[in-house]
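Visitor: only geometry, no sequence info:
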């Protein structure tokens, strides 16, 4: 095995942007963001988008005003509740046509460390993916993205880390280790290969897992790891999450075209759609 090089530092959670619809789909996302902010002494910006464009505003001005009043009331109640939990909260209401664009612009504007958003579910069984807005935010956001299904809570059992040895998944490993240590729960590290008979791929996968194990142990985190043989990768990761009872999955959002391209685009989206727990996508920036 080659000599281990130092892992890149990452893992801030000081400013969390929560994209909220003020609906049942975003309620769990807001509650989890509050718990995360409490854990890391962070603050929250709650962003709500109103659909609006010049044509709509010209024919439905009264309707838009009603929407603004309702949004102000709902976000105001949310801000009051968040602050009652001891977390500083700012509220931002944006107008736009595309939710993903407004979320990304808001994350850039407030220099967010993390975007938290609720998951509505799949759109289009042929793709086995989550909604288009969620997929676009995961792909284009400037920071980490946490996708939260309805009913999810802060992780208290096991964190599953998926790695392919790329710089993207190394960052994911650092963040997963921080979260496991801060939450005092075990970390499970896996890498996926299509065939263990491919010695080159197995060597890469084994090194990737060993590297994360060494880092986690250096941080006094209880950790175990394994190379899994399966295809497609998202199915194997989802099955492993269920087997170990993971209540958070952490992965890089992109990666090298190495070990079965575990983290390229649609695979992460498929994984989000297949697991019942939150998924944290770590960006490469």
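Guide: Thanks, I have the structure now. What you see is a predicted model, and the numbers here were worked out from it, not measured in a lab.
Visitor: only C-alpha atoms from now on, for both contacts and neighbour counts.
Guide: Fine.
Visitor: which residues are in contact with the closest residue to residue 128 other than its chain neighbours?
Guide: Nearest non-adjacent residue to residue 128, counting by CA to CA, 6 or more residues apart in numbering: residue 270, 5.7 Å away. With CA atoms under 8 Å, 6 or more residues apart in numbering as the criterion, the residues that contact residue 270 are 127, 128, 129, 130, 234.
Visitor: residues near the fourth one, how many?
Guide: For residue 130, the tally of surrounding residues (other CA atoms under 10 Å) stands at 23.
Visitor: roughly how far does the residue nearest to residue 128 sit from residue 13?
Guide: Shown here: residue 270 relative to residue 13, a distance of 25 Å by CA to CA, to the nearest Å.
Visitor: count the residues that sit near the closest residue to residue 158 other than its chain neighbours.
Guide: For residue 158, the nearest residue in space outside its immediate sequence neighbours is residue 246; the separation is 4.6 Å by CA to CA, 6+ apart. Counted by other CA under 10 Å, the residues lying close to residue 246 total 24.
Visitor: same check on residue 195?
Guide: Summarising burial for residue 195: neighbours were counted as other CA under 10 Å, giving 14.
Visitor: for residue 274, same thing?
Guide: Per other CA under 10 Å, the neighbour tally for residue 274 reads 20.
Visitor: now do residue 102
Guide: Residue 102 sits with 21 neighbouring residues when counted by other CA under 10 Å.
Visitor: which SS state does residue 258 fall under?
Guide: When classified by DSSP: H, G, I helix; E, B strand; the rest coil, residue 258 comes out as coil.
Visitor: distance-wise, check it relative to residue 90.
Guide: As judged by CA to CA, residue 258 and residue 90 stand 42 Å apart.
Visitor: distance check, the residue nearest to residue 158 against residue 137.
Guide: When distances are taken as CA to CA, residue 246 and residue 137 turn out to be 24 Å apart.
Visitor: now residue 18: which helix or strand?
Guide: Assigning secondary structure by DSSP states H and E places residue 18 in strand 15-19.
Visitor: helix or strand right after that strand?
Guide: Once the chain leaves strand 15-19, the next helix or strand it forms, by DSSP H and E, is helix 24-40.
Visitor: hang on, the earlier thing: ok, the contacts of residue 270 vs residue 162, which is closest?
Guide: residue 234 (10.0 Å; CA to CA).
Visitor: once you drop chain neighbours, what's closest to that closest one?
Guide: residue 271 (5.1 Å).
Visitor: give the contact list for the one you found.
Guide: Contact criterion CA under 8 Å, 6+ apart gives 234, 235, 237, 238 as the residues in contact with residue 271.
Visitor: weed out the non-buried ones from those residues.
Guide: The neighbour-count test (16 or more other CA atoms under 10 Å) marks 234, 235, 237, 238 as buried among these.
Visitor: and of the residues you listed, the nearest to residue 29?
Guide: Nearest to residue 29 out of those is residue 238 (CA to CA; 20.7 Å).
Visitor: helices and strands around the lengthiest helix in the chain, which ones?
Guide: Looking across the chain with DSSP state H, the single longest helix is helix 61-84. Counting contacts by 3 or more CA pairs under 8 Å, 6 or more residues apart in numbering; DSSP states H and E, helix 61-84 is packed against strand 43-51, strand 89-96.
Visitor: here comes the other one, which I'd like you to weigh against the first:
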């Protein structure tokens, strides 16, 4: 069967905060035996003339720094047997990353959620989020760590992904994310936890609440569906379990991931949003801002033509009339 990931695009700005994303890109490329495209974008505002003397000097210095950093990355990659294509572009980082991913047909983009800006707690509107929204393939967003922690992190044990968390809401996009997660888990020999969050009960239009028996019946139905998904995952040789919890989706996902020392969260980028999207942004965006572990967002899964699905989507209901 055609491998799920044959080519990975790593976007890096060469900062200390990008080191963690670089490590994951090398780890995944080595695990999959994938080719690695390494891209550095020299951020330059549109409308300005790059050939203007002072701009040319500025960009020239940035290019030298980028070339040195990409050269060091290529050396690291070659030491573990990876083939690397280096590329430096000028422009708006998110636009260039998306364009290069399309041009090269990359199967996965790896990007840090924090670079030179210093806004380590902000993702909304950042390069990473714009890439996630527009990339033609899944995106692994890796939160940067503080500069003083980089050296100790580099000297720590090799990267590994042993526990994966896949929050779902039974939408098509979340089931695609689970399907993608299963394929990644097979390659990494990781356990999978399928998580469903029952949001707090809200008043209906007539200001009535659901009867407790109705809530119990709903919980039972959800439990059955989750067990069916878990059985499908274990049926292909993986360790898997299901968890049904109550609470606010983003908070509950993050709390579970932290308490269980999850190594990777896999999420679809579309699904049921509701009021929480209007107030705080989508659940996926909220998780991206606050998760300590990397978050693999699956907006446009690239499954090969010969791919055999493990997770079946429900058949659409037949129209009447």
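Guide: That came through fine. Everything quoted here is computed from the prediction, not taken from an experiment.
Visitor: got a TM-score for the pair?
Guide: The TM-score (TM-score structural alignment, normalised by the length of the first structure) is 0.84; 271 aligned residues with a CA RMSD of 2.9 Å.
Visitor: which members of the buried ones among the contacts of residue 271 of the first structure occur in helices, if any?
Guide: Mapping these onto helices (DSSP H) picks out 234, 235, 237, 238.
Visitor: got the contact list for the aligned partner of the third one in the second structure?
Guide: When you say that, I think you mean residue 237 of the first structure. In the second structure, the residue paired with residue 237 of the first structure is residue 253, using TM-score structural alignment. Each residue near residue 253 of the second structure by CA under 8 Å, 6+ apart is listed here: 167, 195, 197, 287.
Visitor: who wins for most neighbours among those residues?
Guide: Ranked by neighbour count (other CA under 10 Å), those have residue 167 at the top, with 26 neighbours.
Visitor: what does that one align to in the first structure?
Guide: When the structures are aligned by TM-score structural alignment, the residue of the first structure matched to residue 167 of the second structure is residue 162.
Visitor: which residues in the second structure form strands?
Guide: Assigned by DSSP state E, the strands in the second structure fall at 7-11, 35-43, 84-91, 108-112, 139-142, 163-167, 191-198, 240-246, 264-268, 295-298.
Visitor: can you put those strands in a markdown table and add distance to residue 149 of the second structure?
Guide: A markdown table is the format used below for the strands of the second structure (distance: least, CA to CA, whole Å):
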| stretch | distance to residue 149 of the second structure |
| --- | --- |
| strand 7-11 | 21 |
| strand 35-43 | 23 |
| strand 84-91 | 27 |
| strand 108-112 | 16 |
| strand 139-142 | 15 |
| strand 163-167 | 23 |
| strand 191-198 | 28 |
| strand 240-246 | 33 |
| strand 264-268 | 20 |
| strand 295-298 | 20 |
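Visitor: among these, which is nearest residue 49 of the second structure?
Guide: Judged by CA to CA, the one of the strands of the second structure that comes nearest to residue 49 of the second structure is strand 84-91, at 11.3 Å.
Visitor: that older thread, and the helices and strands packed on helix 61-84 of the first structure, which is most packed in?
Guide: Between these, strand 43-51 has the highest mean count of neighbours, a mean of 22, where neighbours are mean count of other CA atoms under 10 Å.
Visitor: show me what that strand is packed against.
Guide: Partner elements for strand 43-51 of the first structure (3+ CA pairs under 8 Å, 6+ apart): strand 15-19, helix 24-40, helix 61-84, strand 89-96, helix 99-110.
Visitor: okay, and it goes to which residues in the second structure?
Guide: Using TM-score structural alignment, the partner range for strand 43-51 of the first structure is residues 35-43.
Visitor: with the first structure overlaid, report how far the matching stretch is off on average.
Guide: Relative to the matching residues in the first structure, stretch 35-43 of the second structure has an average distance of 0.7 Å after the fit, by mean CA distance after the TM-score superposition for the first structure.
Visitor: contact partners of that stretch?
Guide: Applying CA under 8 Å, 6+ apart, the contact partners of stretch 35-43 of the second structure are 6-14, 29, 59, 62-63, 66, 70, 82-93, 96-97.
Visitor: just stretch 258-266 of the first structure next, same as before
Guide: Where contact means CA under 8 Å, 6+ apart, the residues beyond stretch 258-266 of the first structure that reach it are 129, 139, 163-164, 191-194, 201, 204-205, 233-234, 251-257, 268.
Visitor: on that earlier part again, alignment lookup: the residue nearest to residue 158 of the first structure to the second structure.
Guide: The criterion is TM-score structural alignment: under it, residue 246 of the first structure has residue 262 as its aligned partner in the second structure.
Visitor: in the second structure, what residues pair with the longest helix of the first structure?
Guide: For helix 61-84 of the first structure, the aligned range in the second structure is residues 56-79, judged by TM-score structural alignment.
Visitor: residues near the residue nearest to residue 49 of the second structure when sequence neighbours are not counted, how many?
Guide: If the residues on either side of it in the chain are set aside, residue 49 of the second structure comes closest to residue 55, at 7.3 Å by CA to CA, 6+ apart. Residues contacting residue 55 of the second structure under the criterion other CA under 10 Å number 14.
Visitor: ditto for the one 3 residues further on
Guide: Burial of residue 58 of the second structure, expressed as a neighbour count using other CA under 10 Å, amounts to 12.
Visitor: now do residue 144 of the first structure
Guide: Using other CA under 10 Å, residue 144 of the first structure is surrounded by 26 other residues.
Visitor: give me every residue that touches the residue mapped onto it from the second structure.
Guide: With TM-score structural alignment as the criterion, the equivalent of residue 144 of the first structure in the second structure is residue 138. Shown here is residue 138 of the second structure, whose contacts under the criterion CA under 8 Å, 6+ apart are 107, 108, 109, 132, 296, 297, 298, 299, 300, 301, 302.
Visitor: ok, the contacts of residue 270 of the first structure in the second structure, which still hold?
Guide: Conservation of those in the second structure, assessed by both residues aligned by TM-score structural alignment, their matches' CA atoms under 8 Å: retained contacts are residue 234.
Visitor: output the contacts of residue 270 of the first structure in a markdown table; the columns should cover distance to residue 108 of the first structure.
Guide: What follows is the contacts of residue 270 of the first structure, written out as a markdown table (distance: CA to CA, whole Å):
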| residue | distance to residue 108 of the first structure |
| --- | --- |
| 127 | 29 |
| 128 | 29 |
| 129 | 25 |
| 130 | 23 |
| 234 | 29 |
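Visitor: please name the nearest non-neighbouring residue to the equivalent of residue 244 of the second structure over in the first structure.
Guide: Residue-level alignment of residue 244 of the second structure against the first structure, with TM-score structural alignment as criterion, gives residue 227. Among residues not flanking residue 227 of the first structure along the chain, residue 191 sits closest, at 4.9 Å (CA to CA, 6+ apart).
Visitor: in the first structure, which residue sits furthest out from the middle?
Guide: residue 59 (38.1 Å; CA atoms, centre = their mean).
Visitor: now the two most distant members of the contacts of residue 138 of the second structure.
Guide: Of all the pairs that the contacts of residue 138 of the second structure form, the one spanning the most space (CA to CA) is 132 and 302, at 14.4 Å.
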